[in-house]
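# Can you look at this prediction? I've put the sequence above it.
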Amino acid sequence: MIKYELIIYWSENDQAFIAEVPELPGCMADGETYELAVANVKTVIEQWIETARELGRVIPEPKGRLMFA
């Protein structure tokens, strides 16, 4: 189960929904639909964590709701 906060928005430049994971630097995905962006970012989160483990890097604990406004 993914517990990281997601920021999802429409990108006119990309003509796609973008899903970013602020707690995992550089972790983001896109999709033609909102649902596809969320599904894609779940895969990217798993890959991000797997790569961090392989490199011996710290994996941030999910903090829940962040304040970005």
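That came through fine.

# use CA for all of it now, contacts and neighbours both
Fine.

# Quick one: the helices in the protein, in order.
34-54 (DSSP state H).

# Quick check, central residue of it?
The centre of the chain sits closest to residue 21, judged by C-alpha atoms, centre = their mean, with a distance of 3.3 Å.

# Comparison target below:
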Amino acid sequence: MRYTVLIEKNEDDGYTVTVTSLPGCISEGDTWDDAIANITEAIEGYLDVLDELHKPIPVEITVQTHKEITA
């Protein structure tokens, strides 16, 4: 499955990642790659809990990323 994520650079030069269609599914990472790996793990855990609780799994087909570029 694919989910839209919002990736923001935080004040500590790391990244905060939020999954827009999974309320409360948020993670962080010191690098872009760490942030992506961590949110992937968070999404898997989130979906596992929904499955265990017999809750519907949200379906989304678009993934968007945002990278702030300064000149």
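Received the coordinates, thanks. It should be emphasised that the depicted structure is a prediction, and the values quoted were computed from it without experimental measurement.

# Could you get me the TM-score between them?
TM-score of the superposed chains, computed with TM-score structural alignment, normalised by the length of the first structure, equals 0.81; 63 aligned residues with a C-alpha RMSD of 1.6 Å.

# thinking again about what came up before, ok now do the residue nearest to the centre of the first structure, which residues does it touch?
4, 5, 6, 7, 27, 28 (C-alpha atoms under 8 Å, 6 or more residues apart in numbering).

# corresponding residue for it in the second structure?
Alignment note (TM-score structural alignment): residue 21 of the first structure maps to residue 19 of the second structure.

# Please produce a ChimeraX select command covering the buried subset of the contacts of residue 21 of the first structure.
Burial among those is assessed by 16 or more other C-alpha atoms under 10 Å; the matching ChimeraX selection reads:
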select :4,5,6,27,28
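
# Thanks again, I'm all set now.
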